[in-house]
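Engineer: pasting a predicted model and its sequence here:
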Amino acid sequence: MDPATLIGVIVGLVIIVVANLMEGGNPTSLLLVPPMLLVFGTTLMVTLAGGTMSDAKHALGALRTAFTGGVRPAGEVVPMVVALAEKARREGLLALEEELKGVEDPFLVKGVTLAIDGTDPEEVRDILESEVHAVKAQGKHSAKFFADAGAYAPTIGIIGTVMGLVHVLENLAQPEELGHLIAAAFIATLWGVMSANVIWLPIGNRLKRLTELEAARMELVIEGVAAIQAGSNPRVIAQKLSSLLPAGEQAAPPAKAA
């Protein structure tokens, strides 16, 4: 679990509330149902209108992943692949069938299983790369849904403010009500801008980043499976896969003897 988005969104909202209190404001005055309903409801509906029902279902289903999900570090793949390569080099590919029962990475299991079944290396790569493409496409659609919501929300907030100001003009004969009505009118703009920059856009960026990390891990697995199938030396495989990792995840080179 990686709660970065959950922490960021909640703490960001808390800071806004604290800043409001420090300025002498009343946070409850910001919680007006009509402008919030207008901003959140209309934003979701117009975002839905720009895509398909399937896109919306997948995007809303990805909310849990955005707030609490995470991707295992790609570096974890290297020792697993090296262990499989060592066994395959000693006992052959068929010996890996039993070894796969202890592997928790389903994508790695799928790739090695294809290799065990005698699938042509090019076909194995094509099958696995197609799955990576599908993951990227799904992540792109989910991220785009929330990025679009972040683009629509401020404009929807302005619409709400204009509606509120029209209501203000209708009540010019009651000056004692104008202050409250004007303040309420601008709440819609506040929620439009705030929801876009504190909720929708961070969620979209989070889903995009998780997709990138998952795809990078899967691509590392593809290279590992190809190396196992080719019968490469396990030490060479370890060096090759490590070189594909980000600098922060690469293992430190062994120290030279004095």
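Structural biologist: Received, thanks.

Engineer: every contact and neighbour count from this point should use C-alpha atoms.
Structural biologist: Fine.

Engineer: what's the spacing between Glu97 and Met163?
Structural biologist: Distance, Glu97 to Met163, by C-alpha to C-alpha, to the nearest Å: 66 Å.

Engineer: er, Lys87 I mean
Structural biologist: 70 Å.

Engineer: hang on, isn't Ala95 packed against Glu86?
Structural biologist: No - assessed by C-alpha atoms under 8 Å, Ala95 is found out of contact with Glu86, at 10.7 Å.

Engineer: contact partners for Glu177?
Structural biologist: By C-alpha atoms under 8 Å, 6 or more residues apart in numbering, the residues touching Glu177 are Asn171.

Engineer: cool, and Ala215?
Structural biologist: Val132, Val135, Lys136.

Engineer: scan those residues and report the most crowded one.
Structural biologist: Val132 (20 neighbours; other C-alpha atoms under 10 Å).

Engineer: shouldn't that residue be in contact with Leu220?
Structural biologist: No - in this structure, Val132 is not within contact of Leu220 by C-alpha under 8 Å, at 10.9 Å.

Engineer: this is the comparison structure:
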Amino acid sequence: MDILSIVGLVIAFVAILSGSVLEGGHLGHLFQLTAFVIVIGGTIGAVLVQTTLPTFWRSMVIVRWVFVTPQIDLDETIDKIVNWSQLSRREGLLALENASETETDQFSRKGLQMLVDGNEPETIRDVMETEINTIEHEDMLAAKVFESMGGYSPTIGILGAVLGLIHVMNNLADPEKLGSGIATAFVATIYGVGFANLILLPMAGKLKTLVKRQSVQFEMTLEGIVSISEGENPRSLQAKLQSFVGRT
């Protein structure tokens, strides 16, 4: 569980709502179903026009990373790779077959299987680098879905405000309704700007960071497997892999 995401959202919303109350506002005025439907529905509709279905679906899958961070422990990955290296030096590459069968990470499993199958280091590197680039590209596109939502949301909020003002203009004959009507119209703008800057854009930023960290872990795994294939000493391999830790 990523406690920072939860704490950040709580602090942001508490600060804004408390500020509204301190200014003499009424919280009930900030909750408008119509404005919510316009902003959320319009934002999702706009991003669906822009995005392909696989990318949108992937974005819905990785959004949980904002609150449940994927396991990216580089020190643990180094220990695992060094153990593979020591095992292969003692018993040969075929001894890694059991490790490949029990490995839970699909990327590592694929690399180990290529190693056991006797592929050349260049072949392993080419295949796994291609997979790293593909995964990173797809996940970055998915993260940018929320970035796009953050771009559309304020504009949709303004659109909602204009629609509300049109309704207000139709009631000019009743001055008593003008104040509350205008206030209600601008709630859509608050929703648009708020969703963009408190939720959507921060989520996109965190997802991009996590995608980069995942790529570093994959690159570390790739370098380790290629080094094992080349028969590199476990101590030298460990020192090489340590250089990846500072990149996250």
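Structural biologist: Received, thanks. Computed from a predicted structure; not experimentally measured.

Engineer: what's the mean deviation for the helix or strand hosting Val82 of the second structure versus the first structure?
Structural biologist: Per DSSP states H and E: Val82 of the second structure is located in helix 74-91. Helix 74-91 of the second structure differs from its equivalent in the first structure by a mean of 1.3 Å after superposition (mean C-alpha distance after the TM-score superposition for the first structure).

Engineer: host element of the spatially most central residue of the first structure?
Structural biologist: Note on the first structure: the residue nearest the mean C-alpha position is Leu207, at 1.6 Å, using C-alpha atoms, centre = their mean. With secondary structure defined by DSSP H and E, Leu207 of the first structure is part of helix 201-230.

Engineer: what's the mean deviation for that helix versus the second structure?
Structural biologist: Aligned to the second structure and superposed, helix 201-230 of the first structure gives a mean residue distance of 0.8 Å (mean C-alpha distance after the TM-score superposition for the first structure).

Engineer: what residues of that helix count as buried?
Structural biologist: Buried positions in helix 201-230 of the first structure, judged by neighbour count with 16 or more other C-alpha atoms under 10 Å: 201-229.

Engineer: same check, this time on stretch 116-129 of the second structure
Structural biologist: For stretch 116-129 of the second structure, the neighbour count (16+ other C-alpha under 10 Å) marks Val116, Pro121, Ile124, Arg125, Met128, Glu129 as buried.

Engineer: and the spatially most distant residue from the centre of the second structure, which of the three is it?
Structural biologist: Distance to the chain centre peaks in the second structure at Ala173, reaching 49.9 Å (criterion: C-alpha atoms, centre = their mean). Secondary structure state of Ala173 of the second structure, per DSSP: H, G, I helix; E, B strand; the rest coil, is coil.

Engineer: ok, now Val71 of the first structure?
Structural biologist: coil.

Engineer: now do the helix holding Val82 of the second structure against helix 201-229, angle only.
Structural biologist: Orientation check (axes from the mean of the first three to the mean of the last three C-alpha atoms, to 10 degrees): helix 74-91 of the second structure against helix 201-229 gives 20 degrees.

Engineer: tell me what helix 74-91 of the second structure is packed against?
Structural biologist: Applying 3 or more C-alpha pairs under 8 Å, 6 or more residues apart in numbering; DSSP states H and E, we find helix 74-91 of the second structure packed against helix 201-229, helix 234-242.

Engineer: mind doing that once more with 10 Å?
Structural biologist: Counting contacts by 3 or more C-alpha pairs under 10 Å, 6 or more residues apart in numbering; DSSP states H and E, helix 74-91 of the second structure is packed against helix 97-102, helix 106-116, helix 201-229, helix 234-242.

Engineer: so which of those comes closest to Pro54 of the second structure?
Structural biologist: Closest approach to Pro54 of the second structure among these (C-alpha to C-alpha): helix 201-229, 17.1 Å.

Engineer: what angle separates that closest one from helix 106-116?
Structural biologist: Using the same axes, to 10 degrees, helix 201-229 of the second structure lies at 10 degrees relative to helix 106-116.

Engineer: chain center to helix 201-229 of the second structure, what's the gap?
Structural biologist: Relative to the centre of its chain, helix 201-229 of the second structure is centred 13 Å away, using C-alpha atoms, centre = their mean, to the nearest Å.

Engineer: which residues in the first structure does it align to?
Structural biologist: Structural correspondence for helix 201-229 of the second structure: residues 201-229 of the first structure, per TM-score structural alignment.

Engineer: now Ser5 of the second structure, nearest residue through space, not along the chain?
Structural biologist: Spatial nearest neighbour of Ser5 of the second structure, excluding adjacent residues (C-alpha to C-alpha, 6 or more residues apart in numbering): Phe67 at 6.2 Å.
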